[in-house]
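*Asks:* Structure here, sequence nowhere to be found:
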């Protein structure tokens, strides 16, 4: 059974390209267009991995990450933050809030696919 990935980003072009990329890799993909929608989707059907943008409406990726990590039932959800905010302080904040990994935009699709495989293999998905 393919691993489930939730892609949370408010930029339609990024959602489309990441959805295509992850489906091509054989993953089951769902989408969220803002932080609250992402949180609702994670709680309704926890994915193996969330590709989470930091800057989104309603709730930021940082807030989503923090809430997921505070929920005992969601401990197994892996979080890969994808963001244009690449300053060291932003990376440190994301990791401190419980993100498993952090990639800055623009990123290479090859690098992203490799990171996703690595994170899901480590999890045993």
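*Replies:* Cool, got the structure. None of these values were measured; they are calculated from a predicted model.

*Asks:* CA atoms for contacts and neighbours, from now on please.
*Replies:* OK.

*Asks:* what are the ranges of the helices in the protein?
*Replies:* 12-24, 35-44, 61-70, 88-96, 109-123 (DSSP state H).

*Asks:* what residue is smack in the middle of this structure?
*Replies:* residue 51 (1.8 Å; CA atoms, centre = their mean).

*Asks:* what about versus this one:
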């Protein structure tokens, strides 16, 4: 069973993601702030990471850079979820190395489909 690491401080979003990912057959690990994400990723070796853009401690953008600068974490696909729908934010996240950016609210079905695509490639 593949593990997905979620970094989000919103309890409602965490429950929504966790429910849908577990239903999709994935194991879920959760960080509720940004400072512990890299250490948790080294501990659980996730197949994919989902970051909220706005996190206490380190932002989703900073976490992308952390992963890209770490040889062990660099190959992990990253999805960012954000309430900021600006095109410039999306462009900055994709340029930094995010594989996909979802603006809240989004369809859990589309998220699961995108995760399947990223993990099968």
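*Replies:* Received, thanks. Computed from a prediction, not measured in an experiment: that's the story for all the values here.

*Asks:* What would you report as the TM-score here?
*Replies:* Once superposed, the chains reach a TM-score of 0.95 (TM-score structural alignment, normalised by the length of structure 2), with 121 aligned residues with a CA RMSD of 1.0 Å.

*Asks:* Let me have the helices of structure 1 in CSV, adding mean neighbour count and distance to residue 82 of structure 1 as columns.
*Replies:* Output for these, formatted as CSV (neighbours: other CA atoms under 10 Å; distance: least, CA to CA, whole Å):
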stretch, mean neighbour count, distance to residue 82 of structure 1
helix 12-24, 15, 10
helix 35-44, 18, 13
helix 61-70, 20, 9
helix 88-96, 15, 10
helix 109-123, 14, 9
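
*Asks:* Please tell me how far residue 98 of structure 1 sits from residue 90 of structure 1.
*Replies:* Distance, residue 98 of structure 1 to residue 90 of structure 1, by CA to CA, to the nearest Å: 13 Å.

*Asks:* what does residue 55 of structure 1 give?
*Replies:* 11 Å.

*Asks:* repeat for residue 110 of structure 1
*Replies:* Remark: distance between residue 110 of structure 1 and residue 90 of structure 1 (CA to CA) = 23 Å.

*Asks:* what does stretch 69-78 of structure 2 rub up against?
*Replies:* 41-42, 46-51, 64, 67-68, 97-100, 118-119 (CA atoms under 8 Å, 6 or more residues apart in numbering).

*Asks:* Ok, stretch 25-33 of structure 1 next?
*Replies:* With CA under 8 Å, 6+ apart, stretch 25-33 of structure 1 has contacts from 2-12, 15, 19, 22-23, 38, 41, 56, 113.

*Asks:* ok, now with 7 Å
*Replies:* 2-10, 19, 22-23, 38 (CA atoms under 7 Å, 6 or more residues apart in numbering).

*Asks:* Identify the farthest-apart pair in those residues.
*Replies:* Of all pairs drawn from the contacts of stretch 25-33 of structure 1, the greatest distance, 24.8 Å, lies between 2 and 10 (CA to CA).

*Asks:* of the contacts of stretch 25-33 of structure 1, closest to residue 86 of structure 1?
*Replies:* Taking CA to CA as the measure, residue 86 of structure 1 lies nearest residue 9 of these, at 16.2 Å.
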